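Asks: Structure of the sequence below:
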Amino acid sequence: MRILAVGDIHGGLRGLIQIIERANVSSEDTLIFLGDYVDGWSQSAQVIQYLIELSKTNTCIFIKGNHDVWCQNWLASGVVNDIWFNNGGKETIESYEAFSKEEKLIHLDFFDAMALYHIDAENRLFLHAGFTSMHGVERELHKENFYFDRTLWEMALTLDKNIKQGSVRYPNRLKHYSEIYIGHTPTINFGEDQPMHCANVWNVDTGATFTGKLSAIDIDTKAIFQSDKLMDLYPNEIGRNKKK
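Replies: Sure, this is the predicted structure:
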C-alpha cells in the first residue's frame, strides 16, 4: 500500500488521468489531494466527478484550496466572485453547463466535506497553502491561511540547509511535524518543474495551471510521477493559463 500526495489539478482531467495511470494506482493506494481541483483548464466539473468516483474505490483525502472555496461559494449561492471569475472561475462555470442542479448539489456536498488539513499517524501534515501560528495548525487563528498563506513556503525556501530540525534555530512553525506537504505556490516560479523539498516542507504544485505538469509523490519512497504539460494536453485552449 502506498500513500501518494497529489498537487494542484486546476481542471486538468487529462493530466489527472495520466497521473493515475503512470503511478499505476491500485485500490490499495491512499491518495491525498492537496487542493485546487478547479479553475484553469476546461474540465473542472469533470475533475470533481472523477474524484467522487475515485473515492468509491480508493481511500482518498481531499484538502480544500482557495479555488475550491470560491467554487464552493458559487455552487452554494450562484454569486460570481469577480476575482474568482478572472482567475479560472469562468472556465469552471462553463464546465458545469451540462450538469444538472442535482449533480451540482452532489458536488457542493463534496466541497463541503473537504478538510482544511490532515495529519497522519506519522505526524505528517498535509494542507493546501500554509499556516502562520508558531504553535501549529490547531492554534491557527485565521483559517483562510490554510488555503492562502505563502509565508510558510517562503520561510522554508530561505532556511539555511545546515540547520537541522532539532536545532534551536529551526523555525518553531516547522518543528511540530515530521514533514509538511503543500501545493498553492507553483514550483515553476522558481525554475523547477518537479516537486521541491526545502527544510521539512514538500511543495507538490508544479504549475499545472500554467506551463507545468501535474505531479504526485509517494511520501514514503519520494518517487515522483508526472503528467505531460497541461498546456500540451489542452493545446486548443486559450486564456490565463497561457500568460505564464
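Asks: From now on I want contacts and neighbour counts done on CA atoms only, so please keep to that.
Replies: OK.
Asks: show me where the chain has helices.
Replies: 13-22, 44-54, 66-77, 82-84, 90-95, 101-112, 145-148, 151-158, 172-175, 230-233 (DSSP state H).
Asks: what's the third one packed up against?
Replies: The helices and strands touching helix 66-77, judged by 3 or more CA pairs under 8 Å, 6 or more residues apart in numbering; DSSP states H and E, are helix 101-112.
Asks: buried ones in the helix it packs on?
Replies: 104, 107-108, 110-111 (16 or more other CA atoms under 10 Å).
Asks: Going by distance to D68, which of those residues wins?
Replies: Of all the buried residues of helix 101-112, D68 sits closest to F111, with 7.0 Å by CA to CA.
Asks: Distance of the closest residue to that closest one other than its chain neighbours relative to D120?
Replies: In this structure, F111 finds its nearest non-sequential neighbour in Q72, 6.0 Å apart by CA to CA, 6 or more residues apart in numbering. Going from Q72 to D120 by CA to CA, to the nearest Å gives 26 Å.
Asks: Could you also give me the structure for this next sequence, so I can compare it with the first?
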Amino acid sequence: MSKTFVIGDIHGAVRALEQVLGKVETGKDDTLIFLGDYVDGWSESPQVIDFLLELEKARNCLFVQGNHDDFCYKWLRHGERNKQWLYHGGQATIDAYRGVGEATKKRHMDFLGRLHNYHLDAENRLFLHAGFTNLRGVEHEYFPEMFYWDRTLWEMALSLDTSLEREEYRYPARLSHYNEIFIGHTPVTRIGEMTPVNAANIWNVDTGAAFKGPLTVMDVDTKMFWQSDPVWELYPGENGRN
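Replies: This is a model prediction of the structure:
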C-alpha cells in the first residue's frame, strides 16, 4: 500500500533534507508532498532545488509554493529585490547563486514557476503552505497569495474552543471543508514546540528549520514523523534566518 509523506519548510538546508529523508523508507509508489519555502535562510538554496529536481525523477513528488519561493522566482525572472525578502533570508539566496550558471538559474526558475498553490487529495486532505481566507474553501479564495502568506487559519485553530463539535454553527467554516489540513509557514517554535503540532484538524509541520529547529517529514496517515538534527548544527558559523 502506498504512503504519503509531508515535508516542512526547508529554507536552503539541503544537508537537513538529505539527512531526514535518509531516515525514511519510501517506495517508488509513495508520494512526497513538500509544503514550500525551499529557499532563503541557510546557504544552499540552489542545492536544495537541484536535489528536489533529481528526487522527482525517482519518486512521486508534489511541490507546494511558499512565500519565499515566490520572492526567489521574481528575483530570478525579473531581478526584483524586495527589501522584506532580503532581510528574511533572501540575501543568503542571492549570495548562494553567485557562480551558478544561467542554465541552472533558468532550470530553477522553471521549477519555482510550476509550484502548486495547494493540493487536495482523494481523502479530502488539503496541503498548502500557509492558509486561506475564504469561508467556502480554497476553490473560492479571492486572493491566491493567501495560500502562501495567511497566518489567520493557524491562529484560529490554536485559539479554537476544543469543546466545539464540527456540526455546531459556531465551528469555523474554513475548517469544516476538509478532513485534515497540513501547513507550514508559521514555525511551531513560536509556541515552544519542535515537533509537528495538531490544532483542530490542522497539522503544522514547520518545526523551525529556518531558525533553531529541525526539518520534519511526517507520514500523513500514521502521524509518525522523522526529524533532522537542529539545522543550525548542520551549518556551523551561519545564522539562517535568526
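Asks: Superposed, what's their TM-score?
Replies: Both chains were compared after superposition, and using TM-score structural alignment, normalised by the length of structure 2 their TM-score is 0.97; 241 aligned residues with a CA RMSD of 1.1 Å.
Asks: quick revisit: quick one, what contacts the residue nearest to F111 of structure 1?
Replies: 108, 111-112 (CA atoms under 8 Å, 6 or more residues apart in numbering).
Asks: Format the residues you listed as CSV; extra columns: distance to D149 of structure 1.
Replies: What follows is the contacts of Q72 of structure 1, written out as CSV (distance: CA to CA, whole Å):
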residue, distance to D149 of structure 1
L108, 24
F111, 20
D112, 21
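Asks: what does stretch 4-13 of structure 1 rub up against?
Replies: 15-16, 29-47, 92, 181-184, 204-209, 214-219, 230.
Asks: Kindly check the end-to-end length of that stretch for me.
Replies: 17 Å.
Asks: Equivalent analysis for stretch 34-44 of structure 1, please.
Replies: Where stretch 34-44 of structure 1 begins and where it ends lie 15 Å apart, using CA to CA.
Asks: do the same with stretch 153-173 of structure 2
Replies: 11 Å.
Asks: ok, and for that stretch, which residues are buried?
Replies: Applying 16+ other CA under 10 Å to stretch 153-173 of structure 2 flags 153-154, 157-158, 171-172 as buried.
Asks: now do stretch 133-141 of structure 2
Replies: Those would be 133, 138, for stretch 133-141 of structure 2 by 16+ other CA under 10 Å.
Asks: OK, contacts around the nearest residue to G15 of structure 1 once chain neighbours are set aside?
Replies: For G15 of structure 1, ignoring the flanking residues on the chain, the nearest one in space by CA to CA, 6+ apart is S227 at 5.2 Å. Residues in contact with S227 of structure 1 (CA under 8 Å, 6+ apart) are 15-16, 18-19, 22, 213-215.
Asks: how close does S227 of structure 1 get to I17 of structure 1?
Replies: For S227 of structure 1, the distance to I17 of structure 1 - CA to CA - is 8 Å.
Asks: Could you do L51 of structure 1 as well?
Replies: 10 Å.
Asks: who has more neighbours, the two?
Replies: Neighbours per residue (other CA atoms under 10 Å) separate L51 of structure 1 from I17, with L51 holding more: 19 against 14.
Asks: Tell me how far that one lies from I3 of structure 1.
Replies: 16 Å.
Asks: try E102 of structure 1
Replies: 32 Å.
Asks: same thing with C71 of structure 1?
Replies: For C71 of structure 1, the distance to I3 of structure 1 - CA to CA - is 27 Å.
Asks: All set now, cheers.
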